[in-house]
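Trainee: what's the 3D shape of this:
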Amino acid sequence: MLIIEFLKTVWSWFFYEKREHDTSTDPHNKRPKSENLCFRTFLNRPEVEEVIATDCQPLWRINIWNRQVFFSGDDKCIKRIDQTLQTCKYEVASLSGNSPDDFAIEKSGEIVYADWQERTVCRLTNGAVETIINIGAWKPWALCCTVAGDILVAMRSRDMKHARVVGYKGSQKTREYRFDNNGHPLYASPIFIVENNNQDVCVSDADYNRVTVVDQNGRFKFHYNGRQVSTLYPTFYPKGLATDSQCNILVADQQNNCIHILDRVGQLVSFIADSSLDEPYCLCVGSEDELFVGEYHQGKIKKLKYLQ
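Mentor: Sure thing, here's the model as predicted:
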């Protein structure tokens, strides 16, 4: 066990050094000087600061807004935790009665969620739920709100043979990502989506077992498939995604009970393999870079400190 922990530490250091000294020929992969100045280092041993129990087993999604923790699972509700009382204080039932497949919170505090079965995206406004997007022949699986003010929706076709990401403002399409620069499909089964602070769009894929990142214009940047740590983790099944103030991309690896941390160009720079993690499935990063990890079957949300 000590040998494994030692190897993890060495590999984390190796990938950190590689990132700092990498001289990529792609000018878009160079880190701006301003970003270097505010770079925060990783803790050698992340700290579990809090454990929040929920009534969701399985626990599907978590989100943070205004220091409040929201979550959802295999029922029709999106709930909020009162961290003082450690109880559920707020419930939003879906319009159809189906389980929300994903949800996000807009800057205004309004909740938007995806309904796979109805092929819609809905919004909670002033206590009322309304349908804002009818997707037609496609089924939404994941979504996120962007700094540009649109909603990115990851979806699959009804026959499950195609996948894409579409941006919407209201019901109007703003952008679409479907193929890479060579015309190959970017996605097969996109289950989580998040926008990085540099406006890159990051998607975890359940069929391809990889994370795919494109820039805001849809230009392919990289895939991450876990091979950088394949000696320790021969399999890689990415689930939840989150990003932090440093443009790091955090990837939940449910099967291996760990979290991979990538930089903005796809290099593995660290990972969290705390023995207390049990099937980390969904992730969210708060305003102070605190990491919230949702455990799938346990239904617990663990707050971790991983940056200095």
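Trainee: please count neighbours and contacts with C-alpha atoms only from this point.
Mentor: Noted.
Trainee: after the helix or strand P140 falls within comes which helix or strand?
Mentor: Using DSSP states H and E, P140 sits in strand 138-145. With elements assigned by DSSP H and E, the helix or strand that comes after strand 138-145 is strand 151-157.
Trainee: other SSEs contacting that following strand?
Mentor: In terms of contacts (3 or more CA pairs under 8 Å, 6 or more residues apart in numbering; DSSP states H and E), strand 151-157 is packed against strand 138-145, strand 163-169, strand 190-195.
Trainee: indicate which one of the ones you listed is closest to L2.
Mentor: L2 lies closest to strand 190-195 among the helices and strands packed on strand 151-157, at 33.3 Å (CA to CA).
Trainee: okay, the angle between the closest one and strand 138-145?
Mentor: Using axes from the mean of the first three to the mean of the last three CA atoms, to 10 degrees, the inter-axis angle of strand 190-195 relative to strand 138-145 is 30 degrees.
Trainee: for strand 190-195, name the packing helices and strands.
Mentor: Using 3+ CA pairs under 8 Å, 6+ apart as the contact criterion, the elements in contact with strand 190-195 are strand 138-145, strand 151-157, strand 201-205, strand 238-243.
Trainee: turn the helices and strands packed on strand 151-157 into JSON lines, including distance to L268 and mean neighbour count.
Mentor: As requested, these are exported to JSON lines (distance: least, CA to CA, whole Å; neighbours: other CA atoms under 10 Å):
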{"stretch": "strand 138-145", "distance to L268": "24", "mean neighbour count": "25"}
{"stretch": "strand 163-169", "distance to L268": "25", "mean neighbour count": "20"}
{"stretch": "strand 190-195", "distance to L268": "18", "mean neighbour count": "26"}
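Trainee: let's compare: structure for the following, please.
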Amino acid sequence: MTSEMDPFRRAQIILLCDLCKTAHLESHCERCDINLCQTCVGKHLSDSSIRHKVVPYKYRKSLNYSKCPDHADELCKHYCEKCEISVCSTCVSSSKHEGHDISDILENLSAKTESLQKDLDELETRIYPRYEEMVSDVQTEKAELETNYRELTTIADQQGEVLHREITAIVNQRKSDIQEIKNKHLSILNKNTAEITQKMAELTQIISDLKSILKSNDVSLTSTYKSRNSEFRTLPPKVRVTVPSFSAQKRNNDQLNEMFGSLSPLSINTEHDDTMKSAEAVSSPPVKPLLDEPRLTAAIHTGYDYLLNVSCLSEDQVWTRGDNETMKLLNLQSKLLTSIQTKSGNRPGDIAVTRDGNLVYTDYSDNTVNLIKNKPIQTVITLQGWYPLNVCCTASDDLLVTMISDDETQSKVVRYSGSTQKQSIQFDDQGRPLYSSGRYTKYISENKNLDICVADRGARAVVVVNQSGKLRFRYTGHPSNTKKSFDPVGITADSQSHILTTDINNRLIHILDQDGQFLRYIHCDLERPRGLCVDIRDNLFVTELNTAKVKKIQYL
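Mentor: Alright, predicted model coming up:
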């Protein structure tokens, strides 16, 4: 009798409901991969947060087990918790999985299926539509691009017309002034001519009278004649008028650019949308508090007589430059990895590492900024009328260069994209110079908020401007227990937007927040600290001028 029973009826007798474990199963939820009796179906469907799909058991989708890659005749019906892979029975009994937690692959199938369905629901209903929305936003922005940049071009044309009108008015005024001076000049000459002509008329009359007297032989006229020759021997004054000269005001292209108006650099900000946090939150950089006692973790011997600068290539490799023409790449064990000499054979002015890991250096001797990429030295910037001092690379892969004029009376910061000048920063809103003149070092760094920070040794100040070049603040030291006046040299910024600057004469490092508020000193028994940089993990590297060591310090 039992042998004639159909397979499904036998399954009903053998298989029980997965929930109550007592009643015969009749249905199957494909969404949750669970077998249900008639009573438990209602309970299961009561969870409205999940879109269940309950079907009669005999219409359920059959489960497909994968074949074991090592045992072709067996199916993977087990799961190794440690290796996180599906395995067959033979694999389970092998030494490869000895001591591992093994479970039936169906035990967690319901939870896994639910997790997959949740991921699918979120991808279809929340995440993918946001990507579509972002693409739409970008397309809209692209459609508006032509209009926006046409407006900028129009503004430039209008500014040009304004300047043209102003220049034309000035030229016309100068022409009017020239004509007025010319008329005055002519009037003076005419007056002088009239005076001389009058004297000549008198002379003509006297000459005529003398001839008449001599011709008449009149004794009376001859005896009464009085000579006036002495009166005319002194010639009348001749007025000499000098034509005025035109003194053209000396100017350079920077002044003309500033008069015309500046174009702010392209601002690129990556925005993370908080509305997606429930799906996959975008984590911000972790907050790293300052250590009460910073720790020295390494010291690198560079071999220079005097060590000036350091720039991080990685966590354990740094570029250095000292008192000669050679730039050295060293590891934390002081091993020389690479050395490169400047193209000119002179000492480099400063060094920096680009986002791609290439070395940049300034050369004061030939007015250049140079890039070392795959060994050959490329001159990317050649200055006219200015000397380059210090350089840094920005988050957008631009170069910021501090420089002074040939006569050392002016200083400025210039932003370059490759060899193209994008921005010049020289004066504040009142037209006063932002930076000191002279050959004093002006080390430069870009903060995480895109502020431009300069350690201006000549001004004994850290000068910070925003991305557009507007002055934010000047830091001139902290009135504490320092013995000598603030003497900033090197400067850098970390992931927390801290500004760090060396105070070479006081043998310490100042830590400021992004608004210029003093936070703390770093001492670490430093000997005349000078150059600074931080790596991607905010380890601080500082050069000591006289010992020629690079010291690695943990301060966060």
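Trainee: wait, A461 of structure 2 touches G477, no?
Mentor: Yes. Counting by CA atoms under 8 Å, A461 of structure 2 sits close enough to G477 to count as a contact (7.3 Å).
Trainee: which part of structure 2 lines up with the strand holding P140 of structure 1?
Mentor: Using TM-score structural alignment, strand 138-145 of structure 1 corresponds to residues 386-393 of structure 2.
Trainee: residues in contact with that stretch?
Mentor: By CA atoms under 8 Å, 6 or more residues apart in numbering, the surrounding residues in contact with stretch 386-393 of structure 2 are 349-355, 361-364, 367-369, 399-406, 439, 441-446.
Trainee: could you turn the buried ones of these into a PyMOL selection?
Mentor: The command below creates a PyMOL selection of those among these that count as buried (16 or more other CA atoms under 10 Å):
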select buried, resi 349+350+351+352+353+354+361+362+363+364+367+368+369+399+400+401+402+403+404+405+439+441+442+443+444+445+446
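Trainee: OK, contacts around the nearest residue to L143 of structure 1 once chain neighbours are set aside?
Mentor: Of all residues beyond its chain neighbours, the one nearest L143 of structure 1 is V153 (4.4 Å), with distances taken as CA to CA, 6 or more residues apart in numbering. Applying CA under 8 Å, 6+ apart, we find V153 of structure 1 in contact with P140, W141, A142, L143, C144, V165, V166, G167, Y168, I193.
Trainee: go again using 7 Å as the cut-off
Mentor: Shown here is V153 of structure 1, whose contacts under the criterion CA atoms under 7 Å, 6 or more residues apart in numbering are P140, A142, L143, C144, V165, V166, G167.
Trainee: what do you get for F70 of structure 1?
Mentor: For F70 of structure 1, the contacting residues are I62, N63, I64, I78, K79, R80, I81, taking CA under 7 Å, 6+ apart as the criterion.
Trainee: mind checking what the second one lines up with in structure 2?
Mentor: It stands for N63 of structure 1. The pairwise alignment with structure 2 assigns N63 of structure 1 to S311, based on TM-score structural alignment.
Trainee: could you look up the SS state of that match?
Mentor: For S311 of structure 2, the secondary structure call by DSSP: H, G, I helix; E, B strand; the rest coil comes out as strand.
Trainee: just to revisit the earlier point, more neighbours, A461 and G477 of structure 2?
Mentor: Applying other CA atoms under 10 Å to A461 of structure 2 and G477 shows that A461 carries more neighbours, namely 21 against 17.
Trainee: trace that one over to structure 1, please.
Mentor: When the structures are aligned by TM-score structural alignment, the residue of structure 1 matched to A461 of structure 2 is R210.
Trainee: excluding sequence neighbours, find me the nearest residue to its match.
Mentor: With CA to CA, 6+ apart, the residue lying closest to R210 of structure 1 is N225, at 4.4 Å.
Trainee: residue in structure 2 paired with that neighbour?
Mentor: Alignment of N225 of structure 1 against structure 2 is given by TM-score structural alignment, with T476 as its counterpart.
Trainee: might one say that its match is in contact with R460?
Mentor: Yes. Taking CA atoms under 7 Å as the contact criterion, T476 of structure 2 and R460 are neighbours in contact, 6.3 Å apart.
Trainee: joint contacts of those two?
Mentor: When contacts are counted by CA under 7 Å, 6+ apart, the set common to T476 of structure 2 and R460 consists of F486.
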